[in-house]
Structure formats: C-alpha cells, structure tokens
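> Output the structure for:
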Amino acid sequence: MNGMMLCFSKIKLHGELHLNFLRSFHDIVSDQQQSFDEKIASLLKFGLNVFSLDIAIISEIINNQYIVRYVITPDNSLAVGTIFDLAGTYCVHTLAASKALAFHQASTSRIAHHPCYVNFQLESYIGAPIKVGKDIYGTVNFSSPSSSTPFSQQAHDYVELFAQWLGSEFARKSANEQLLKNNNTLVKLESIANIGSWEVDLLTSKVTWSEQTKRIYQVDDSFIPDLASAISFFKEGDSRESITKAVESGMQTGEKWHLDLELVTAQKQTIWVSAFGESEFVDGSCVRLFGTLQDVTESVLLREELKSKQAQAERMLEDRSMLLTKISHELRTPLNGITGMLTTLLGEHNEAKRTEKLKVALRSADN
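As a prediction, the model looks like this:
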C-alpha cells in the first residue's frame, strides 16, 4: 500500500512539473511584449534551468560548418558568430540521429574520444535538430563541463519542443523578411515607374492604397480613402463618368478596364492617369476590386504635342502642294502661248505675220 502511494505521489509530482514546464514555456513564447531575440534569450535561460546545465547554444549549419547564432555561457566566453567544424561538435551525432540526443557523462560513453570532449571537456549534453520546413536549420543544445543525472524521456521531449518552436519561428521570420524584401522591391518599382496599386474589399468596404498611389493623389500618408472619395478625385465630366461606368461594369460582369483619364489631386493639380482595374468573384458575387494607377501626364502631353506638330506638318504639306499647283498653273499659261505661236510659225510664209507671231511669243515668255 505504501509503495502504491509513493508511486502515485511520483506520478502527481511529474504531472505538476510537466504542467509547470508547459505554463512557463507558453508564457515565454506567447509574450507579445518581447521581441523575437528576447524570446529566444528567455527560452535558452529557461532551458538551462530545466536541464540544470551551464551552456545554451542555437546553431546554424551551413556547408558542414557550425555557426553560433545565439549563446549563453557563464563567463560570456563564446561569441555569436563563432564558427566550428561540424564534425568537431556533439551536434554532428544529433543531426545524424535526426532527433533529440543526450549524453549525461561523455567521459564514460561512446563519445569519450570525440573532438568536442577532447577539446572542451563537455561531460553532459542534450540537443535536438531545428528544421525549417524539410530543411535542417541547425540545432538547439544545452551542455556543461559537469556530468548530470541521466536525461529522461521527458527531457528529450522538452528539447524537441524547443526545436519545433524555433523551427516554426525561424520559418515565419524568414517568410516575413522575404515578404518585406518583396514589398520594398515593389515600392521601389512603383516609385520608378510612377505606378501605384489599390484594392477595394467589398465585403468590408475597406479601400487600400499603396504609398505611390497616395503620392499620385497627393494626399497624406494618414489619408484613409473610400470608394466614393477615390472616384471623386477624377475630373468631373467624361473622366468621372467613364471610371464610374467601368467600376460598375466590373462589379456586375467582371469586365476589366484600362482607361486614360484626367484626375484632380488633393493639391488641385490636374494630371492624366492610366487606370487599370479588375474584379474578383466568389460564388457569383464580386468581393474585391484591385488594380493599378499610373501618372502618365508627361506621356499624354507629349502625345498631344506630337499630334499638334503632326497636324501642323500636314497643313504645311497641304500649303506647299497648293503653292506648287499654283506655280505649275502660272508656268503653263505663258508656255502654252509660246508653244502655240511657235507651232503656227511652222506653216506661216508671210513675213509680217511671222514677225507678229514672234512678238506674241516673246510677250508670253516675259509673263
């Protein structure tokens, strides 16, 4: 009976310890007041306390090199960025096992002659591989120059939990960084091409403008647009009527639009924009409008100037043609007189008449 009570007491104690571990772990990873790096520091300190060890490291493995990314040591003797040969660390065995691995007394284990023990005399170690997706990022590991009690299966589970959370957070951090990079690239491209993007969520009535779109409209960054105000910026008359019809048609039939329209900015400047838009339908209903807006004022003005110069050139060609026609007419009239008189001379034998006809021909030449 006493043995059974002792067994139940141990189970209860282990259960309470496990719950305490989970509560503490949750408090750290869900703390929104801490940055990503601060959470990692808190997690490593927590791990040192859980495993009763002295050194905590998060490594990244690149080309068989072990790179220290985060570290806690008693004397701060190991710097972030320090690089070791992977084969010279216990983590080479952890990665080979592809799961949590632990040694509580390296000097009496199969790794007694391992370079890590020979060089650093680390007696105890527990670590797990960190995976980002299907790829190995590195390891999270805890160690000490002192031997420890054998690590339980629960300890293996705990370090695996650390590794899983770190893997998911590294993946999310990488995705956010890539998203930010892509967004920055898009912003630069928008600025270079003077093209802004926009979106209308018809389910929430929320209108979103990119930074470049706000620059085109000449509004403050804090400006919050809606669909009606966005349309009201288009110049009253043909431009506003055209964009209104295009938006209505897009919402009803899904027809895309691409229009060159006049827009009056918040600074009362009239510009030309190329407006492109399309719609998204779900279950037969339009739920979203999105597209781009490009300031094409310079190209429109240049196009109008070219049209004006072309019309001017065409008028000049027409005037030149009329002038040549008139000159041709003016030349043909006296030439016809000369030709006629000379032709009649061929059959004229009367000297007086020949002289008179020559005089007529000469007068025609003078004209």
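> CA only for contacts and neighbour counts going forward, please
Noted.
> ranges for the strands of the stretch 201-350 of the chain?
206-209, 257-264, 270-282, 285-295 (DSSP state E, counting those that start in this stretch).
> Mind putting the ones you listed into CSV with distance to residue 13?
Converted to CSV, the strands of the stretch 201-350 of the chain look like this (distance: least, C-alpha to C-alpha, whole Å):
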stretch, distance to residue 13
strand 206-209, 53
strand 257-264, 69
strand 270-282, 54
strand 285-295, 55
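> Doesn't residue 148 belong to a strand?
No. Judged by DSSP: H, G, I helix; E, B strand; the rest coil, residue 148 forms no part of a strand; its state is coil.
> number of nearby residues for residue 128?
Burial measure for residue 128: 30 neighbouring residues, criterion other C-alpha atoms under 10 Å.
> Name the nearest residue to it, ignoring sequence neighbours.
Closest residue to residue 128 apart from its sequence neighbours, by C-alpha to C-alpha, 6 or more residues apart in numbering: residue 100 at 4.2 Å.
> now swap in residue 275 and tell me
Residue 275 sits nearest to residue 293 (C-alpha to C-alpha, 6+ apart), 4.8 Å away.
> hang on, the one you found packs against residue 263?
No. The pair residue 293 / residue 263 is not scored as a contact, 10.8 Å apart, by C-alpha atoms under 8 Å.
> now the other sequence, so there's something to compare against:
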Amino acid sequence: MSEPERRNYFRDLYELGSDPSATLGRKIEQAITIGRDRLGVDYGVLSYTGHGEYEVVDSTIESGEFRAGTIHDLETTWCRHVVDGREVLTVADAGASAYSDDIAREATCLQCYVGAPVRVDGDIYGTLCFSSETPREEPFDEDEQRFVELLTRWIGHEIERERHYQALDAQNERLDEFAGMLAHDLRNP
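Here you go, the predicted model:
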C-alpha cells in the first residue's frame, strides 16, 4: 500500500469522530460503510454475539437475510472463529484456504471475509466484519487488518461511552427524584 493510501485510512478514521452531534447509530453506520468501501468488499456488518447468537446490529446489507435486526445461529457464521479466537480472521478466497469446507462458506455464501472482535468494557461484544460473495484476488494486508482493528476499537469505545452516558443519565434521574422527595418532606414535615 502506498503512503497516500495509508494516509487516507487515517483520514477516514479521523473523520469518523469529527461530528460531535452524530448519534451512536450514525457513527456505526459511517464506520461500516467506510470499512466496506476502503477494503473494496460488498458488505460491512456489526454484530452482537453476547447471548451466543449472531444478532446483526447494523449492516450495509439493506435487504435479505443479514440486514440489521436479524438474528442467526452464530455457529454457522465466519464470525464464530473471531469470537472463539478473539482476534482478526482474514479469508481472501475461502475455496482456496484452510476454510474451504467450513460451514460458514455454505451457510452465508461468503467467499471473502475479514473480521475482528469488538470489545466493550473488556468483554467481547460482537464482531465487525467485511465480506463478499466473490473471492478477493489479493489477501488482506497488514494495513487493512490494522484498519479493521482500529475500527473495532473505535466502535467499542463509542458503545462504552454511550452506555456510560446512559448510566449517568439514569443515576441523575434517580438523584433528581430523591431531591424532589427530600424537598417535599422538608416543606411538609
């Protein structure tokens, strides 16, 4: 990869965080779209695997089996390898790889895959993956793998941040209720 292409990866990552008013959903949508486009594959998917299932949280797939909101058997997906191994998995051409007879190849029809675990508060939340139904001519290089890892870290951080803000809002709401009751009791002993 040339130096200008490498800089474009970092520019894309920088731009993800540049809109402070963007919602978590919008940020995730941007991240998976940027990853899909930058890697030159057909699909980008963020999944939640916390309950042993493969729940599609967001996806560039707008219709069909793996659109956002669908739930699948984790054991039939490529992502099970990522969850089990807790590291990046790359398969440029499933048919010509050690995964040629993997159940995910038939179940998903995906012949090209790169995915990494998304960690939230130290635990595996799910996976971020990019894939195509056709094999890729070149293997995913180190820069592309690092780019996917950076995207997963960024998404994990954004999910953590959103959860912490929600917890803080709930705590403030309870505190306001308590202060209201206390004020009422002081006015009406």
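> How close are the two chains, by TM-score?
Overlay of the two chains. TM-score (TM-score structural alignment, normalised by the length of structure 2): 0.91; 187 aligned residues with a C-alpha RMSD of 1.6 Å.
> just to revisit the earlier point, what about the residue nearest to residue 275 of structure 1, distance to residue 98 of structure 1?
52 Å (C-alpha to C-alpha, to the nearest Å).
> Between those two, point out the one with more neighbours.
Using other C-alpha under 10 Å, the more surrounded residue of residue 293 of structure 1 and residue 98 is residue 293, with 25 against 14.
> residues in contact with whichever residue in structure 1 pairs up with residue 43 of structure 2?
Counting by TM-score structural alignment, residue 43 of structure 2 corresponds to residue 55 in structure 1. By C-alpha atoms under 8 Å, 6 or more residues apart in numbering, residue 55 of structure 1 lies in contact with 48, 71, 72, 73, 74, 142, 143, 144.
> OK, contacts around residue 118 of structure 2?
124, 125, 126, 127, 128, 152, 153, 155, 156.
> So which of these sit within strands?
Mapping the contacts of residue 118 of structure 2 onto strands (DSSP state E) picks out 124, 125, 126, 127, 128.
> of all the residues you listed, which comes closest to residue 178 of structure 2?
residue 125 (33.7 Å; C-alpha to C-alpha).
> if we can go back for a sec, separation between the match of residue 43 of structure 2 and residue 49 of structure 1?
From residue 55 of structure 1 across to residue 49 of structure 1, the span is 11 Å (C-alpha to C-alpha).
> Surely residue 69 of structure 1 is within a strand?
Yes. Counting by three-state DSSP, residue 69 of structure 1 is found in a strand.
> about what we covered before: got any residues that touch both of residue 293 and residue 263 of structure 1?
residue 273.
> centroid residue for structure 1?
residue 182 (2.5 Å; C-alpha atoms, centre = their mean).
> So what does it match up with in structure 2?
By TM-score structural alignment, residue 182 of structure 1 lines up with residue 171.
> Distance check, its match against residue 157 of structure 2.
Counting by C-alpha to C-alpha, the gap from residue 171 of structure 2 to residue 157 of structure 2 is 21 Å.
> Not counting its neighbours along the chain, what's nearest the aligned residue in structure 2 for residue 163 of structure 1?
Aligned by TM-score structural alignment, residue 163 of structure 1 pairs with residue 152 of structure 2. Distance criterion C-alpha to C-alpha, 6+ apart; nearest residue to residue 152 of structure 2, sequence neighbours excluded, is residue 118 at 5.1 Å.
> can you tell me what part of structure 1 the helix or strand containing that neighbour aligns to?
Applying DSSP states H and E as the criterion places residue 118 of structure 2 in strand 112-120. Matched against structure 1 by TM-score structural alignment, strand 112-120 of structure 2 falls on residues 124-132.
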